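Q: model the structure of this input:
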Amino acid sequence: MKISEIKELTDKEIVERLQIEKESLVRLRMNHAVSPLDNPNKLRETKRNIARLETVLREKELNEKQN
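A: Modelled structure (predicted):
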């Protein structure tokens, strides 16, 4: 997911997507602990998506405080 796509989402949608990504990360970690994943880079992608979502959400919060 690109930052430009995330910025188009509403705050509520970002929070929902963030929760989905966090749940996905937990599942991926558990699956990886039991047996190696076919694509371990999926863990990295998921963590980066979480960071992007949190960053955009924080930017929106700061912009609202300034206005």
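Q: all contacts plus neighbour counts: C-alpha atoms, from now on.
A: Fine.
Q: check the secondary structure at residue 24 for me.
A: Of the three states, residue 24 takes helix under DSSP: H, G, I helix; E, B strand; the rest coil.
Q: sequence B follows; please return its structure for comparison with A:
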Amino acid sequence: MKNADIRALSIEDLKTQIKTEQASGQSLRFAHAISPLENPIRLKQSRKNVARLLTELTRRENEQANNTAN
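A: The predicted structure follows:
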């Protein structure tokens, strides 16, 4: 998922996408523990996607907090 795609999501969509990506990453880790994945880079990509989503969510929440404080 690209940053432009992430910025286009609403806060609710971000939260949903985070849960989905975390569940996907967990299932990838379990699958990799049982037998090696064909493409283990997917684990790294999944972690990075979660981090990108969480970063955008935090940025928006801070932005909202600053707007309401002013």
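Q: who's in contact with the residue nearest to the spatial centre of the second structure?
A: Most central in the second structure under CA atoms, centre = their mean is residue 50, positioned 2.4 Å from the mean C-alpha point. When contacts are counted by CA atoms under 8 Å, 6 or more residues apart in numbering, residue 50 of the second structure touches 18, 21-22.
Q: run the last query once more with 10 Å
A: For residue 50 of the second structure, the contact set (CA atoms under 10 Å, 6 or more residues apart in numbering) comprises 1, 14, 17-22, 25, 56.
Q: which position in the first structure aligns with it?
A: Matched to the first structure by TM-score structural alignment, residue 50 of the second structure sits across from residue 50.
Q: in terms of helices and strands, where is its match?
A: Using DSSP states H and E, residue 50 of the first structure sits in helix 41-66.
Q: try residue 38 of the second structure
A: Using DSSP H and E, residue 38 of the second structure is not contained in any helix or strand.
Q: mean deviation, the helix holding residue 50 of the first structure versus the second structure?
A: With mean CA distance after the TM-score superposition for the first structure, helix 41-66 of the first structure departs from the second structure by a mean of 0.3 Å once superposed.
Q: list the buried ones in that helix?
A: Of all the residues in helix 41-66 of the first structure, those buried under the rule 16 or more other CA atoms under 10 Å are 43, 46-47, 49-50, 52-53, 56-57.
Q: mind putting those into CSV with distance to residue 65 of the first structure?
A: CSV is the format used below for the buried residues of helix 41-66 of the first structure (distance: CA to CA, whole Å):
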residue, distance to residue 65 of the first structure
43, 33
46, 29
47, 27
49, 25
50, 23
52, 20
53, 19
56, 14
57, 13
